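Engineer: sharing a sequence plus its predicted fold:
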Amino acid sequence: MGDADAKKSEAANGEEIPMDGSIQGFESLHRLLEASLKPEIFKEVSRLLIGLNCGRPLERIALPESVGTLSSSHDFDIQAFQFHAEKEVMRQPQIVRVGLIQNSIALLTTAPFPDQKKAILQKLKPMIDAAGMSGVNILCLQEAWMMPFAFCTREKRWCEFAETVDGESTLFLQDLARKYNMVIVSPILERDINHGETIWNTAVIIGNQGNIIGKHRKNHIPRVGDFNESTYYMEGNTGHPVFETAYGKIAVNICYGRHHPLNWLAFGLNGAEIVFNPSATVGELSEPMWPIEARNAAIANSFFVGSINRVGTEVFPNPFTSGDGKPQHADFGHFYGSSHFSAPDASCTPSLSHYRDGLLISDMDLNLCRQIKDKWGFRMTARYELYAETLSQYLKPDFTPQVIVDPLLKK
């Protein structure tokens, strides 16, 4: 991480710009563009890159000094922004403070498994404390946060990290949820002891009083190169649940589900106001998609999206192959972080770093969800009956695509 964090580019004016995808790098580039371009051109470039929230740029949130001290002493970034909604006559603002945590693993994958688990709990504790001290109402952690993302290896020994929904990580987070009156979304590798010890990729939703509200199991399982995760778990069986919490209606679209528009749609149809996308994905595979898919989902479904990706390169003891003709290797590639929030009005926050652990915080007025529905009418103008008919026909073995052939092509 040290070499990567040191990547910089020197602008013509002598300012060093961090080339790590961080918010600091974004803001340095922002200043450079502002100085280099005509004001009207700069304003237009900024509008297209990150959008405008209710017609104006996002505002920063001032956090307590103690939070900054905590982030410095434990070496993680912390950034905070605010999404507004228009003032309404009949409704008060529904402002909720939401947090995302991205992080690298705490020990090498060769360390004993109990030590790895203990170390990641110790590493995450200050970051969760920082969220709680900042007044975060809902916090989401990254996919399989309690372990290395070992699913590329296809070695069954990593199943030892699987735990029950009320297991070690949940007990750890329940205390913090109660302490900070905070809802916590905890994506884990679940061991379902009631169904033959089946393994699932699961998000546990812990209420602000420390109770378990429910769980959701990952709907879509990748079979793409190293990400052949069906060695460990299969498609989930929990549908598209939306969890009504003390602070709003939330859902969890785990990782690969972000590539499936109908998955996002179903959470929206069930009333989600915020959908989290805890992920683990590497640059070579998906980075061009990363800033597009969640933002598009927020627009199309009139909800907020919190996108989280882990950080770092995780090297495993035994090399593995991907079935793609490439030589055997011992790592996935670089998990590029870049966690961010997207809003239904097409605005988004800058992303966290490509290389550094971080906590991203956002205030969001949930009134914006209905306001955008009223403005664009996507839900009202959708033709669900047509989509349902097409899907019902598609599922039949004798399905024939609706293609009208030019009769002159046959002459």
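Structural biologist: Received, thanks. Numbers count the residues shown, from 1 in each chain.
Engineer: contacts, neighbours, all on C-alpha from now
Structural biologist: Will do.
Engineer: helices of this protein, start to end?
Structural biologist: Taking DSSP state H as the criterion, the chain carries its helices at 2-5, 23-36, 39-50, 65-73, 113-133, 168-180, 261-269, 283-286, 290-301, 367-376, 378-381, 384-394.
Engineer: now the fifth one against helix 168-180, angle please.
Structural biologist: Angular relation of helix 113-133 and helix 168-180 on a 0 to 180 degree scale: 20 degrees, by axes from the mean of the first three to the mean of the last three Cα atoms, to 10 degrees.
Engineer: now do the buried residues in helix 113-133.
Structural biologist: Residues 116-117, 120-121, 123-124, 126-132 are the ones in helix 113-133 that count as buried (16 or more other Cα atoms under 10 Å).
Engineer: okay, these in JSON lines with distance to Glu163 next?
Structural biologist: JSON lines is the format used below for the buried residues of helix 113-133 (distance: Cα to Cα, whole Å):
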{"residue": "Gln116", "distance to Glu163": "15"}
{"residue": "Lys117", "distance to Glu163": "12"}
{"residue": "Ile120", "distance to Glu163": "15"}
{"residue": "Leu121", "distance to Glu163": "15"}
{"residue": "Lys123", "distance to Glu163": "19"}
{"residue": "Leu124", "distance to Glu163": "18"}
{"residue": "Pro126", "distance to Glu163": "23"}
{"residue": "Met127", "distance to Glu163": "22"}
{"residue": "Ile128", "distance to Glu163": "21"}
{"residue": "Asp129", "distance to Glu163": "24"}
{"residue": "Ala130", "distance to Glu163": "26"}
{"residue": "Ala131", "distance to Glu163": "25"}
{"residue": "Gly132", "distance to Glu163": "25"}
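Engineer: adding another structure so you can compare the two:
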Amino acid sequence: MRIALVQQPATADLADNLARGLAAFDRAADAGADLVAYAELAFHPFYPQRHATPDLLAHAEAIPGPTVEAFQARCADRGVVCILNLFERDGDATYDTSPVIDADGALLGRSRMLHITEYEAFHEQGYYAPGDTGLPVYDTVAGRIGVAICYDRHYPEVMRGLALAGAEVVVVPQAGAVGEWPDGLYEAEMQVAAFQNGYVTALANRVGQEERLTFAGESFVCGPDGRVVARAGAGTEEILLADVDLTALADSHARRLFLRHRRPELYADWLAR
């Protein structure tokens, strides 16, 4: 599988953001990508830099809606799988949501961020209701894909749950700012998740200076042995391409040993606390 992670800035010009995102999709497809993934809230400014207001909440859109429909047409035209991340409205509720579109343009489903953080410049609890979609894994032409949106990747239960559901690749749409965490910690976290669970992790990060935050870029892909196989630049607008061999997952430590030797009868009470 060839994975493409689109690392692009977003501005207040929503039409331009979408146009650049579609153009990046075409460039990735031209480069042989089987799966194209985007960062968190890829086609909007990062609204949670400020507390939520009715004007900002009005930017949430339905799924399916204009953005998803534009990518459905492009996926069908190019025969490529796509993982988006949008500010979704569903009735009176709004969510941080990743629609998953197969290579024939079919909307396979949507994963909503489960855990919602709240701290300075990340005022997300005013924007997003806690997700209610669980941990779906999608059977796509490219492989079995799971999604862990930004904050969810910090929860080992999420990363293990996707493995138990059969994920071969876990895509992580992220909004990670410069200096937000110690150097290398995001990367190490995804390396460990890949190694412990025997799948590929692919983290697509935002990039660029916005109102209160500068997003770092440095998107990356980890193999099931925990090694980083590709990494984008810091602060650069680019498409990161990474080739991964999903047939090699069966030989990973996790699939040969760790998952086989689990003792779930011991964990139920602990995990329920």
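Structural biologist: That came through fine. Worth saying up front: this structure is predicted, and the values here are computed from it rather than measured.
Engineer: out of the buried residues of helix 113-133 of structure 1, who's nearest Pro18 of structure 1?
Structural biologist: Nearest to Pro18 of structure 1 among the buried residues of helix 113-133 of structure 1, counting by Cα to Cα, is Met127 at 23.0 Å.
Engineer: aligned to that closest one, what sits in structure 2?
Structural biologist: Matched across to structure 2, Met127 of structure 1 falls on Ala24, judged by TM-score structural alignment.
Engineer: contacting residues for that match?
Structural biologist: Counting by Cα atoms under 8 Å, 6 or more residues apart in numbering, Ala24 of structure 2 touches Val6, Ile239.
Engineer: hang on, the earlier thing: export the helices of structure 1 to JSON lines and tack on distance to Phe151 of structure 1?
Structural biologist: Converted to JSON lines, the helices of structure 1 look like this (distance: least, Cα to Cα, whole Å):
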{"stretch": "helix 2-5", "distance to Phe151 of structure 1": "25"}
{"stretch": "helix 23-36", "distance to Phe151 of structure 1": "30"}
{"stretch": "helix 39-50", "distance to Phe151 of structure 1": "33"}
{"stretch": "helix 65-73", "distance to Phe151 of structure 1": "30"}
{"stretch": "helix 113-133", "distance to Phe151 of structure 1": "15"}
{"stretch": "helix 168-180", "distance to Phe151 of structure 1": "19"}
{"stretch": "helix 261-269", "distance to Phe151 of structure 1": "23"}
{"stretch": "helix 283-286", "distance to Phe151 of structure 1": "16"}
{"stretch": "helix 290-301", "distance to Phe151 of structure 1": "21"}
{"stretch": "helix 367-376", "distance to Phe151 of structure 1": "36"}
{"stretch": "helix 378-381", "distance to Phe151 of structure 1": "38"}
{"stretch": "helix 384-394", "distance to Phe151 of structure 1": "32"}
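Engineer: point out the most buried one among the ones you listed.
Structural biologist: Mean neighbour count (mean count of other Cα atoms under 10 Å) peaks for helix 290-301 among those, with a mean of 22.
Engineer: returning to what we had before: what is the nearest of the buried residues of helix 113-133 of structure 1 to Gly377 of structure 1?
Structural biologist: Of all those, Gly377 of structure 1 sits closest to Ala131, with 35.1 Å by Cα to Cα.
Engineer: doesn't Arg97 make contact with the closest one?
Structural biologist: No: using Cα atoms under 8 Å, Ala131 of structure 1 is not in contact with Arg97, being 9.6 Å away.
Engineer: need the overlap of contacts for the two.
Structural biologist: Shared contacts of Ala131 of structure 1 and Arg97, defined by Cα under 8 Å, 6+ apart, comprise Ile361.
Engineer: OK, contacts around Gly358 of structure 1?
Structural biologist: Phe76, Asp77, Ile78, Gln79, Ile101, Gln102, Asn103, Met127, Leu352.
Engineer: now structure 2: which of those residues match?
Structural biologist: Contacts conserved in structure 2 for the contacts of Gly358 of structure 1, counting by both residues aligned by TM-score structural alignment, their matches' Cα atoms under 8 Å: Ile101, Gln102, Asn103, Leu352.
Engineer: under the alignment, what does the third one map to in structure 2?
Structural biologist: In structure 2, Asn103 of structure 1 lines up with Gln8, judged by TM-score structural alignment.
Engineer: same question, the last one
Structural biologist: Using TM-score structural alignment as the criterion, Leu352 of structure 1 maps onto Ala232 of structure 2.
Engineer: distance check, that match against Arg20 of structure 2.
Structural biologist: 18 Å (Cα to Cα, to the nearest Å).
Engineer: what's the answer for Arg256 of structure 2, then?
Structural biologist: 42 Å.
Engineer: cool, Cys222 of structure 2 as well?
Structural biologist: Counting by Cα to Cα - Cys222 of structure 2 and Arg20 of structure 2 are separated by 26 Å.
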